[in-house]
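A.B. asks: 3D model of this:
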Amino acid sequence: MKLPAFEYLRARSPEEAWQLHSEVEGDAVYLSGGHSVVPSMALRLQAPSRLIDISGIADLHGIAVQGEVLRIGAMTRHAEVMDNPLVARHAPLLALAAPHVAHPAIRNRGTLGGNLALADPASEFPAAVLALRAKIEIMGPEGRRHVPADDFFLDLYETALAPGEILAAVHVPLPPADRVFAFDEIARRRGDYAMVGVAAQADLEEGVVVDASIALFSVGFTPVRATAAQAALIGAPLSPESLARAQASLAEDLDPPDDPGFPAPRRLQLARVLLGRVLNRMETRP
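C.D. replies: As a prediction, the model looks like this:
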């Protein structure tokens, strides 16, 4: 299907992007990698009169440690997330998730910011930033703000971004030395949307879990924090007994949609199996 008619403009600064957006009273979409916007336009899911290319805005690029956080610019390509040594060291869940995102051709062009702004509930990166307890840096005409990932994903394809605002970067707190991580998903074929996925991290003291952060995806309209499963792990080693408690607790955390081809009870069972698998192979960062 052909794309609807639109105007393409390139912004060189945030101020120019906001001006171009306001000129058409919000009937515009920001373009970064294009692997979400262009297919949705081809399917007539959206038909903005203007596409504003923000890939040339310098503030959206770069990966760097800034104080106590790793700042990852929104224009960082999926392939960069997968290969960057700073991401591997300080935000390993993103590095572990990246190989599961679609296929190499898409990873070479798709951007982290575009992926998070789309907020596909079956996507890997939203769950990873949720488990990492990251903050999303947003900039708009009224200034900058930092929104915790727990408050960023609001509903199906809905985020805390206000009209005209730009997702600028992701801020990941630097992890302590004794934090362990794991990520996995179940999909029919590699590169397909996940049937269920898990991103998890835990802090250990003398082998005992003192903090845990678990997020699941493709189990609801947003990535889901598994608070009951997290609580089930704290105060005990990562043992078969604590893993079984966490798996059982998922029934309190998840209320997956009932799909005729994939009933909710089956999705919940897959989530339990995958959570056990992920927790059983948690690894320290490189």
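A.B. asks: make it CA atoms for all contacts and neighbour counts henceforth
C.D. replies: Will do.
A.B. asks: wait, Met82 touches Leu96, no?
C.D. replies: Yes. With contacts counted by C-alpha atoms under 8 Å, Met82 reaches Leu96, the gap being 7.2 Å.
A.B. asks: so Val172 sits in a strand?
C.D. replies: Yes. Val172 forms part of a strand when assessed by DSSP: H, G, I helix; E, B strand; the rest coil.
A.B. asks: which residues touch it?
C.D. replies: Going by C-alpha atoms under 8 Å, 6 or more residues apart in numbering, Val172 touches 69-71, 90-91, 129, 132-135.
A.B. asks: swap the cut-off to 10 Å and go again
C.D. replies: Val172 makes contact with 65, 68-72, 87, 90-91, 129-130, 132-136 under the criterion C-alpha atoms under 10 Å, 6 or more residues apart in numbering.
A.B. asks: name the SS class of Pro163, please.
C.D. replies: Here Pro163 is recorded as coil under three-state DSSP.
A.B. asks: skipping adjacent residues, who's closest to it in space?
C.D. replies: Taking C-alpha to C-alpha, 6 or more residues apart in numbering as the measure, Pro163 lies nearest to Gly26, with 6.7 Å between them; neighbours along the chain are not counted.
A.B. asks: helix or strand: which one has the one you found?
C.D. replies: With elements taken from DSSP states H and E, nothing contains Gly26; it lies in neither a helix nor a strand.
A.B. asks: that one contacts Leu20, doesn't it?
C.D. replies: Yes. With contacts counted by C-alpha atoms under 10 Å, Gly26 reaches Leu20, the gap being 9.0 Å.
A.B. asks: quick revisit: what touches both of Met82 and Leu96?
C.D. replies: Common neighbours of Met82 and Leu96 (criterion: C-alpha under 10 Å, 6+ apart): Ala88.
A.B. asks: so Phe181: helix, strand or coil?
C.D. replies: Secondary structure assignment for Phe181 (three-state DSSP): strand.
A.B. asks: could you pull up the residues touching the residue nearest to Ser22 when sequence neighbours are not counted?
C.D. replies: For Ser22, the nearest residue in space outside its immediate sequence neighbours is Gly164; the separation is 7.4 Å by C-alpha to C-alpha, 6+ apart. Contacts were defined as C-alpha under 10 Å, 6+ apart; by that measure Gly164 touches 17-22, 25-30, 139-141.
A.B. asks: would you do the same for the sequence below? I want to compare the two.
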Amino acid sequence: MKARAFSYLRARTIEEALAAHSQAGDDARFIAGGQSLVPTLALRLQAPKLLIDITHLAELRGVRREGEFLRIGALTRHREVMDQPLIAEFAPLLRAAAPFVAHPAIRNRGTLGGSIALSDPAAEFPAMVLALDAEIEIAGLSGTRRVKASDFFVDLFETALAPGELVTAIHVPLFKTSQRIAFDELARRRGDYALVGCGMIASYDGPKIETIRIGFFAVGPVPTRARHAEATLNSHALDAARIAAAQAALEEDLAPPDSEDVPPAMRLHLARVLLGRLLGRIGEGA
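C.D. replies: The predicted structure follows:
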């Protein structure tokens, strides 16, 4: 199939993009990398009358420190997340997740902001910004606001974005020397959607975990914080019993969807296996 006919606007400023979307209403879509939008256009699952190209907006590019945060522009491509020195230094969990995103052709075009705005529950980056306690910068006609990742992901493909709003950047708290990160996912083949994936960031106080944040994906309609598992680990040293307690706590944290190929019990089992593996790495100083 081919996409239905549509008009095209190459926006020169954020204000122009927002105004065009406001005028067109539900008949408009923003496009940047297009790795999720273009297939739905081709299948006619979406048929907007206007595509607003934001690819060339300089305001949406760049990575820089701003106080205690690293500001990552929404147009930062997946490949850049892998290569950008400031991300490697101050947001290494995003760097660790990036090589697992689909395939090189998609990483070369897909954008971080697009992944966050789409909020695919099986995608790596939404769960990682949740684990990082990041903030999402959003632009609308009324101005700019920042929303905590914990409040941004609402339901299946539903976010805190109001109609016509645009993700402009992600603000990640700066990584500290007392912190450790770990990431991995289980998939049938590299590049396939994960059966289950997990990333975590832990702050250490001597031999004990001071605080830990754990983000899972592909285990429900939204990226998920494993808060009960976190509670079993906070203020404790890692040992086999503590890891086992965290694995058991996932029963309260995760509600995997039912599907023909992967039953919920199997996905929960894989989540426990993956959690144990990553906590082992954290304990070894990952």
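A.B. asks: re the thing from before, what lines up with the residue nearest to Pro163 of structure 1 in structure 2?
C.D. replies: Using TM-score structural alignment, the equivalent of Gly26 of structure 1 in structure 2 is Asp26.
A.B. asks: doesn't Lys49 make contact with that match?
C.D. replies: Yes. The pair Asp26 of structure 2 and Lys49 qualifies as a contact (C-alpha under 10 Å) at a distance of 8.9 Å.
A.B. asks: for the residue most central in space within structure 1, what are its contacts?
C.D. replies: With distances taken as C-alpha atoms, centre = their mean, structure 1 has Pro126 as the residue nearest its mean C-alpha position (1.7 Å). Taking C-alpha under 10 Å, 6+ apart, we find Pro126 of structure 1 in contact with 94, 97, 112, 115-120, 132, 149-150, 152-153, 199, 215-217, 222-224.
A.B. asks: how about Ser239 of structure 1?
C.D. replies: When the contact criterion is C-alpha under 10 Å, 6+ apart, the partners of Ser239 of structure 1 are 208, 233, 245, 279-280.
A.B. asks: need the max-distance pair from the residues you listed.
C.D. replies: Greatest spatial distance in the contacts of Ser239 of structure 1: Val208 and Arg245, 15.1 Å, computed using C-alpha to C-alpha.
A.B. asks: tell me how far Gly197 of structure 2 lies from Asp53 of structure 2.
C.D. replies: Using C-alpha to C-alpha, to the nearest Å, Gly197 of structure 2 is found at 32 Å from Asp53 of structure 2.
A.B. asks: returning to what we had before: now the contacts of Ser239 of structure 1: which count as buried?
C.D. replies: Restricting those to buried positions leaves 208, 233, 245, 279, with burial counted as 16 or more other C-alpha atoms under 10 Å.
A.B. asks: so what's the gap between whichever helix or strand the last one is part of and the chain middle?
C.D. replies: Same thing as Leu279 of structure 1. Leu279 of structure 1 belongs to helix 264-280 when elements are defined using DSSP H and E. In terms of C-alpha atoms, centre = their mean, to the nearest Å, the centre of helix 264-280 of structure 1 is set 19 Å apart from its chain centre.
A.B. asks: before we move on, what about stretch 270-286 of structure 1?
C.D. replies: Remark: stretch 270-286 of structure 1 is offset 18 Å from the chain centroid, using C-alpha atoms, centre = their mean.
A.B. asks: which parts of that stretch are buried?
C.D. replies: The neighbour-count criterion (16+ other C-alpha under 10 Å) identifies 270-272, 274-279, 282-283, 285 as the buried residues of stretch 270-286 of structure 1.
A.B. asks: pick out the most distant pair among the residues you listed.
C.D. replies: Leu270 and Arg285 (26.2 Å).
A.B. asks: circling back to that earlier point, give me the more crowded residue out of Asp26 and Lys49 of structure 2.
C.D. replies: Summary of the neighbour comparison: Asp26 of structure 2 and Lys49, criterion other C-alpha atoms under 10 Å, with Lys49 having more neighbours (16 against 13).
A.B. asks: any idea how far Ala28 of structure 2 is from the nearest residue in space to the more buried one that is not next to it in sequence?
C.D. replies: In space, and not counting its chain neighbours, Lys49 of structure 2 is closest to Phe6: 4.5 Å by C-alpha to C-alpha, 6+ apart. Spatial separation of Phe6 of structure 2 from Ala28 of structure 2 under the definition C-alpha to C-alpha is 9 Å.
A.B. asks: more neighbours: which of the two?
C.D. replies: Taking Phe6 of structure 2 and Ala28 together and counting by other C-alpha under 10 Å, Ala28 has the greater number of neighbours (22 against 12).
A.B. asks: for the more buried one, give me its contacts.
C.D. replies: Under the criterion of C-alpha under 10 Å, 6+ apart, the contact partners of Ala28 of structure 2 comprise 6-8, 20-22, 47-52, 163-164.
A.B. asks: hmm, try it at 6 Å
C.D. replies: Taking C-alpha atoms under 6 Å, 6 or more residues apart in numbering as the contact definition, Ala28 of structure 2 lies against 21, 48, 50-51.
A.B. asks: farthest pair in those residues?
C.D. replies: Taking C-alpha to C-alpha as the measure, the contacts of Ala28 of structure 2 have their most distant pair in His21 and Pro48, spaced 10.9 Å apart.
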